[in-house]
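> Sequence first, predicted coordinates after that:
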Amino acid sequence: MRRAILAFVALLLLVGVPIVLAPWFGWGNTAAPAVSFEVKRGASLASVARDLEEAGLVSSAGEFRLLARVLGSDAPVQAGRYRLQPGAAWGDMLAALQKGEVERFTVTIPEGWPAVLVAERLNAVPGLNGKASVPAEGSILPDTYEYQPGEDRAVVMKRMQTAMTKTLADLWPKRTARAVVRSPAEAIVLASIVEKETGKASERRTIAGVYSNRLAVGMKLDADPTVIYPITAGKPLGRRIRQSELRRDTGYNTYLKPGLPKGPIANPGRDSIMAVLDPAETDALYFVADGSGGHVFGKTLAEHNANVARWFALRRQRGEM
């Protein structure tokens, strides 16, 4: 270290303080677009300095190493992939490498996506290894997940499934007396229907309340998404449901018999799971679209039929029927 300090002092005397320190503090530098830079496990400061020079991130490995020893901390650099900018202050670069501020790679699974779309998205993520199989429906918690290039896709998917397992284990004991589901598995099934029936967060508990009321009195759920699921594996149908499909017994079709379908029809998010475990207190047994992305709710069949008539009139006015 003494030898490095002496060399540094000599350099200062030779070329002047501002010139020597400019790269360390980024004086006068214009940051270029960021590039990806990887620090391998066990790498030394010397090897990292050489790699930084080869990547065009510093102009001199020797100068970087000297300035790092004199002005930087003694903390080791951390392995990982970083996003660094050519022309940025060398001191900031070193600090990022020592703190392990690695580049974040993420993949997002939206709420209500079916398992087949989860597998398709994960298989489309670049830089991962292996092929993801279609997971069990309802086993994935929709969220944004971090991954590192080179990870196995099955490992990333397992992380998503573990998140669902932990979330359900955390929420199940918090269910209220209004919840009609009898097991965590049933909670996922009903939550998947609630997820597919509304895109409005404010409606989730009310939709869950309607379906809970129907289950409690033995009414059929009559949920369109349960008819569509076995046709498309949960992907959008792209057309109206046919009468023949409404009569088909697939084990999912809730137009044929009371009770829940034989399994989930999507991967529900945390809020939909919470909704079926704590449904809204409501007398409603029916709901229909209101034309604004939400729904209007009814307590009686007569009230529901009037709401449906208004919805059909609106659709005819829009030229949709």
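Good, I have the coordinates.

> CA only for contacts and neighbour counts going forward, please
OK.

> Quote the end-to-end distance of stretch 74-81.
End-to-end span of stretch 74-81 (Cα to Cα, to the nearest Å): 21 Å.

> and what of stretch 253-263?
11 Å.

> residues of that stretch that come out buried?
If you call a residue buried by 16 or more other Cα atoms under 10 Å, then stretch 253-263 has these buried ones: N253, T254, Y255, L256, K257, P258, G259, L260, P261, G263.

> Just send those back as a markdown table, with secondary structure and distance to E38 too.
Listed next are those as a markdown table, based on DSSP: H, G, I helix; E, B strand; the rest coil; distance: Cα to Cα, whole Å:
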| residue | secondary structure | distance to E38 |
| --- | --- | --- |
| N253 | coil | 51 |
| T254 | coil | 53 |
| Y255 | coil | 55 |
| L256 | coil | 57 |
| K257 | coil | 58 |
| P258 | coil | 57 |
| G259 | coil | 54 |
| L260 | coil | 50 |
| P261 | coil | 49 |
| G263 | coil | 44 |
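
> Using CSV, please lay out those together with distance to Q161.
As requested, the buried residues of stretch 253-263 are arranged in CSV below (distance: Cα to Cα, whole Å):
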residue, distance to Q161
N253, 26
T254, 27
Y255, 30
L256, 31
K257, 31
P258, 29
G259, 26
L260, 22
P261, 21
G263, 16
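
> then this one, side by side with the first:
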Amino acid sequence: MWRHIASNGVTFLLVALFLLGGLILWGKSQYENPGPLSQAICVQVERGANMRKVSQNLEEQGAVSSAPIFRIGAEYEEKSGQLKAGSFLVQPEQSMREIVDVLTKGGASTCGTEVVYRIGVNRISVQVRELDPSSNRFVERAEFSPGEEDVPEAYEETKEKADTRFRIALAEGVTSWQVVQGLNGVDLLEGEIEEVPAEGLLAPDSYEVRPGDKRAALLAQMQEAQAAQLAAAWEARSPELPVETPEELLVLASIVEKETGVAEEREQVASVFVNRLNQGMRLQTDPTVIYGLTKGEGVLGRGLRRSELRKETPWNTYVIEGLPPTPIANPGRASLMAAAQPAETDFVFFVADGTGGHAFAETLDEHNRNVARWRQIEAERGAEAAGNASTGGN
């Protein structure tokens, strides 16, 4: 009898172990295999949230098939206590293991709402936008110009959220004065900037910031980034380039930056100025004249007068020979590389072509024909604008 009981007990134990092993393997496959999510979602993890609450949220949104298995897997990998506060993008069919990694690896939020302070050439604006997980595109909720427009409620509400991301975005071609004005106006940051950095030394880019960050520290980060980009461009420069120092390359790049907003044209525009330097021609570029008038402090807001084209300033390239003494803006990486590696052309002239780009020419006759076409386009546009005004735009 006891032998029979013992035999049954061993059998039961073996069956139990077999079932337990099968259950573990099934749970492991559930944890590691692609998940049930069919469309990306944004998962918010609040400060102080625990793995139980987060796993239940994930199960309710259809991101995981089992909240308990999600918690057991996270516990087994010793990540239960590593949850990070923020909003995180969970992609379709991500496994539970991958989702645990997303929620515990730290760093900036990957979705949710962000506030972008844009320091542009013509205006400074604040944009509140939110990532739509289904399209992976940002949807604008509000935009305004500080000091010029009323602050929208969406901005005040968003700014107070713990998981909101904040970025400072510098446009290519902004001046150092514009950057300082913009940073001093960002209410998120601390510490006033009193001295404007030398022109050209700040890298146009997007910078992640947090409430309470120091403006001076951010400015130093921009300078470090530009120094690295300039060093890389100088290292990669063409051997025949008619500039002798990285500083001269920076000046040339700033002119390229201000002369065209068409990315595909940068190398051609750079080639025009390089060819002129090589031939001893004056650069004769309007943006340098404008800088001589404004010193980068704001936008001229009108066309240049003939008297201003003849006015002697250190930056008036209609008057001076060679490059001006300083950059006229902060060039981006692409313009630095275009100045360092210009296209190989014989172009020495260019003029607007009416499409937003330019018509390039090797000879004065060809350039004069391009100028005549541009004057005709200007005249036609002026007549059309006058006609629209007289008919109320109908």
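Noted; the coordinates are in hand. Everything quoted here is computed from the prediction, not taken from an experiment.

> Quick TM-score on the pair, please.
Here the TM-score for the pair of chains, by TM-score structural alignment, normalised by the length of structure 1, is 0.73; 279 aligned residues with a Cα RMSD of 3.8 Å.

> Tell me the one among the buried residues of stretch 253-263 of structure 1 nearest to A68 of structure 1.
Ranked by distance to A68 of structure 1 (Cα to Cα), the buried residues of stretch 253-263 of structure 1 are led by G263 at 58.9 Å.

> so where do the helices sit in the stretch 201-321 of structure 1?
In the stretch 201-321 of structure 1, the segments counted as helices under DSSP state H, counting those that start in this stretch are 204-217, 224-232, 243-246, 270-277, 301-317.

> Deepest-packed of those, please.
Comparing the helices of the stretch 201-321 of structure 1 by mean neighbour count (mean count of other Cα atoms under 10 Å), helix 270-277 ranks first with a mean of 25.

> just checking, what packs against it?
helix 153-171, helix 184-197, helix 204-217 (3 or more Cα pairs under 8 Å, 6 or more residues apart in numbering; DSSP states H and E).

> try 6 Å this time
Packing contacts for helix 270-277 of structure 1, counted by 3 or more Cα pairs under 6 Å, 6 or more residues apart in numbering; DSSP states H and E, involve helix 184-197, helix 204-217.

> can you list the ones you listed in TSV and add distance to G62 of structure 1?
Formatted as TSV, those follow (distance: least, Cα to Cα, whole Å):
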stretch	distance to G62 of structure 1
helix 184-197	58
helix 204-217	61
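
> Point out the one among those helices that comes closest to E53 of structure 1.
Among those, the nearest to E53 of structure 1 by Cα to Cα is helix 184-197 (51.4 Å).

> tell me the angle of the closest one relative to helix 224-232?
Angle, helix 184-197 of structure 1 to helix 224-232, by axes from the mean of the first three to the mean of the last three Cα atoms, to 10 degrees: 90 degrees.

> mean deviation of helix 184-197 of structure 1 from structure 2?
Superposed on structure 2, helix 184-197 of structure 1 shows a mean distance to its aligned partners of 0.5 Å (mean Cα distance after the TM-score superposition for structure 1).

> Measure how far that helix is from the centre of its chain, please.
For helix 184-197 of structure 1, the distance from its own C-alpha centre to the chain's C-alpha centre is 18 Å (Cα atoms, centre = their mean, to the nearest Å).

> That helix aligns to what range in structure 2?
Aligned using TM-score structural alignment, helix 184-197 of structure 1 spans residues 246-259 in structure 2.

> Out of the helices and strands packed on helix 270-277 of structure 1, flag the one nearest A115 of structure 1.
Short answer: helix 184-197, nearest of those by Cα to Cα, at 11.6 Å.

> Show where stretch 340-358 of structure 2 falls in structure 1, residue numbers please.
Mapped onto structure 1 using TM-score structural alignment, stretch 340-358 of structure 2 spans residues 277-295.

> Contacts made by that stretch with the rest, please.
Applying Cα atoms under 6 Å, 6 or more residues apart in numbering, the external contacts of stretch 277-295 of structure 1 come out as R175, T176, A179, R205, T206, A208, G209, V210, V296, F297, G298, K299.

> Could you tell me how many residues sit around the counterpart of K131 of structure 1 in structure 2?
In structure 2, K131 of structure 1 lines up with E192, judged by TM-score structural alignment. When neighbours are counted by other Cα atoms under 10 Å, E192 of structure 2 registers 13.

> host element of E192 of structure 2?
Following DSSP states H and E, there is no helix or strand that holds E192 of structure 2.

> what's the spacing between the residue lying closest to it once chain neighbours are set aside and A338 of structure 2?
Distances taken as Cα to Cα, 6 or more residues apart in numbering put N184 closest to E192 of structure 2, at 6.1 Å, once the chain neighbours are dropped. Using Cα to Cα, N184 of structure 2 is found at 32 Å from A338 of structure 2.

> Next, the buried residues of the helix or strand L103 of structure 2 falls within.
Element membership of L103 of structure 2, judged by DSSP H and E, is helix 96-104. Neighbour counts over helix 96-104 of structure 2 (16+ other Cα under 10 Å) mark M96, R97, E98, I99, V100, V102, L103, T104 as buried.

> mind checking what A223 of structure 1 lines up with in structure 2?
Aligned counterpart of A223 of structure 1 in structure 2: T285 (TM-score structural alignment).

> since we're on that match, how many residues are nearby?
18.

> For it, which non-adjacent residue is closest in space?
T317 (6.2 Å).

> and the one you found, what pairs with it in structure 1?
Superposed on structure 1 with TM-score structural alignment, T317 of structure 2 falls opposite T254.
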